[in-house]
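Visitor: turn this into a structure:
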Amino acid sequence: MPTTLGRAFPSGLRASLSEALVAMPRPLHAPSGDITSSYSRKWPEITVGGEPVEIPYRVYNPVPSNRVAPEGSQATVAVDCLYTRHHDGFVRQQALRRVLRFEQAWIIPFVVQLLGEYVIEICEDIHGFVVRDLPRRPAMVRGLRSFVTENSDFFTLTELRATSYWACYYRSTHLYRDTYPAMLALKAMRDLAA
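Guide: Reported below is the predicted structural model:
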């Protein structure tokens, strides 16, 4: 199991993450799919720094009662990234808020993926981060630029998923698609990456 979760990150990190991944509580179920799966179609792989990663669509590990790695370490950030894939939306949001404090480029696919999902409060958190904090983080903007360039199909897929959730669930509160927080965040990311 930890080996599978380790593939969500670039290979240069995997050795330093192995202890934290083993220390995570055992899952209730195996992770489901990966974030590029879309019904019967498999989208192109996601790459970070030119290296393919396999990020699970959902994980079912209970939330740890104790830290599984030292606070602020790459292992802690990686575990929080994995919990952004948790089956419980409240857990995903809490993990995201911790992840957004860091600037590693490899967190970007975890953040982008959340914009193609249905929890509007998470999309609002990301939109706030993108407009307030991200422009002041040049290293992360460079990472975003690289990610969008390398993964344009995935970014487009995320926009399509966000549009679908807007049309299905949020059209009554956000009359225009361009006012939906996920679309605002994705547009701001594209603008920063341009």
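
Visitor: please make it C-alpha for all contacts and neighbour counts, starting now.
Guide: Fine.

Visitor: in a helix, T163, correct?
Guide: Yes - per DSSP: H, G, I helix; E, B strand; the rest coil, T163 lies within a helix segment.

Visitor: tell me how many other residues surround the closest residue to it other than its chain neighbours.
Guide: Using Cα to Cα, 6 or more residues apart in numbering and skipping the chain neighbours, the partner closest in space to T163 is R177 (7.0 Å). Applying other Cα atoms under 10 Å, we find 17 residues neighbouring R177.

Visitor: distance of Y169 relative to T47?
Guide: 31 Å (Cα to Cα, to the nearest Å).

Visitor: residues of stretch 113-122 that come out buried?
Guide: Under the neighbour-count criterion of 16 or more other Cα atoms under 10 Å, stretch 113-122 has Q113, L114, L115, G116, E117, Y118, V119, I120, I122 buried.

Visitor: what residues are up against the last one?
Guide: I122 sits next to Q93, L96, L114, L115 when contact means Cα atoms under 8 Å, 6 or more residues apart in numbering.

Visitor: before we move on, what about the fifth one?
Guide: Residues counted as contacts of E117 (Cα under 8 Å, 6+ apart) are R161, A162, Y165.

Visitor: three-state assignment of the residue nearest in space to the middle of the chain?
Guide: When Cα atoms, centre = their mean is applied to the chain, the residue found nearest the centroid is F110 (1.4 Å). For F110, the assignment made with three-state DSSP gives helix.

Visitor: quick revisit: now, the buried residues of stretch 113-122 that are in helices?
Guide: Q113, L114, I120, I122 (DSSP state H).

Visitor: for comparison, sequence B:
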Amino acid sequence: MFNSKLKNAFPKKYSEEIKVILNKLPLKVCRTQISNTFQVNLNQEEIYIPERIYFKEISKELYDEFTPIQKTIVDCIYTRHKNGFIREKYLYKLLQRGHCHYWVTPYLIKLSGEYVIEILNVLKECIPQLNDTFIRTYLVENKRIYHLTEQRIISYWNCYYREEFPMKDEYIGFQLLHYYRGCLLQNLSNKEKSPY
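Guide: Model (predicted):
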């Protein structure tokens, strides 16, 4: 059951890479290894990404055996981990490799709608490395997810950070929203990269 959830979390063209990864991840046959999923659209392909994963972190030795594309997939998987420190660690790894694949985008956007401010800071610091065209295309293709992300940013600011950041513009989440809105307003003809 959890294997199929992870297989469906990436475009079908990566099914062979996913098979290799699934053989090395520390998975157990247990319902709670992976939570419910949320659906996104990538180039009109439906992808189902876990809200949270609960299995242990992969060993460095096994991780180092993966190809760069397999490492990128593993990094995406671990950005969904229940532990915020692990999410942050694999976000760093993911961004060090660069925002080179469109299918990485939902993993990045999803993190911006969470409450861990250290993760939001990583995303904010790495805005120059993000592919604006990928962001724009994803937000247009997934309007419901974008609106939900906006609502979550507002809600987490109101619940946890309003006292620390009474001016909305000072809160990292709103700064990320400002960047996303800027991507939506940009003229695609000015961009060098395309998600296709």
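
Visitor: who has more neighbours out of Y169 and T47 of the first structure?
Guide: T47 (20 against 12).

Visitor: which residue in the second structure aligns with that one?
Guide: When the second structure is aligned by TM-score structural alignment, T47 of the first structure is paired with N41.

Visitor: is it true that that match touches N142?
Guide: Yes - N41 of the second structure lies in contact with N142 (Cα atoms under 8 Å); the separation is 6.4 Å.

Visitor: quick check: which element contains the residue nearest to T76 of the first structure when sequence neighbours are not counted?
Guide: Of all residues not flanking T76 of the first structure in the chain, A69 sits nearest, at 5.3 Å (Cα to Cα, 6+ apart). For A69 of the first structure, there is no enclosing helix or strand under DSSP states H and E.

Visitor: how far away is A69 of the first structure from G143 of the first structure?
Guide: A69 of the first structure sits 25 Å away from G143 of the first structure when distances are taken as Cα to Cα.

Visitor: C81 of the first structure now?
Guide: 16 Å.

Visitor: next: L21 of the first structure.
Guide: Shown here: L21 of the first structure relative to G143 of the first structure, a distance of 24 Å by Cα to Cα.

Visitor: higher neighbour count, the two?
Guide: Taking other Cα under 10 Å, L21 of the first structure and G143 do not tie; L21 has more neighbours (24 against 20).

Visitor: isn't that one up against A8?
Guide: No - taking contacts as Cα under 8 Å, L21 of the first structure lies outside contact range of A8: 11.3 Å.

Visitor: now do the end-to-end distance for stretch 164-177 of the first structure.
Guide: Counting by Cα to Cα, you get 10 Å between the two ends of stretch 164-177 of the first structure.

Visitor: what range in the second structure matches it?
Guide: Against the second structure, stretch 164-177 of the first structure falls on residues 155-168 (TM-score structural alignment).

Visitor: can you name the residues in contact with the matching stretch?
Guide: Applying Cα under 8 Å, 6+ apart, the external contacts of stretch 155-168 of the second structure come out as E114, Y115, Y171, G173, F174.

Visitor: and for the residue mapped onto S32 of the first structure from the second structure, the neighbour number?
Guide: Mapped onto the second structure by TM-score structural alignment, S32 of the first structure lines up with S35. Using other Cα under 10 Å, S35 of the second structure has 17 other residues around it.

Visitor: got it, and G49 of the first structure?
Guide: Residues within reach of G49 of the first structure, counting by other Cα under 10 Å, total 14.

Visitor: contact partners for it?
Guide: S146, F147.

Visitor: distance of it relative to P70 of the first structure?
Guide: Note on G49 of the first structure: its distance to P70 of the first structure, by Cα to Cα, is 25 Å.

Visitor: name the helix or strand for the residue nearest to P2 of the first structure when sequence neighbours are not counted, please.
Guide: Leaving aside its chain neighbours, P2 of the first structure sits nearest to L21 (5.3 Å; criterion: Cα to Cα, 6+ apart). If you go by DSSP H and E, L21 of the first structure is part of helix 11-23.

Visitor: which non-adjacent residue is nearest the counterpart of L91 of the second structure in the first structure?
Guide: In the first structure, the residue matched to L91 of the second structure (TM-score structural alignment) is L96. The shortest distance from L96 of the first structure to any non-neighbouring residue, by Cα to Cα, 6+ apart, is to T84 (5.7 Å).

Visitor: so what's the aligned partner of the one you found in the second structure up against?
Guide: Alignment note (TM-score structural alignment): T84 of the first structure maps to T79 of the second structure. Shown in contact with T79 of the second structure (Cα under 8 Å, 6+ apart): I86, R87, E88, Y90, L91, Y107, L111.
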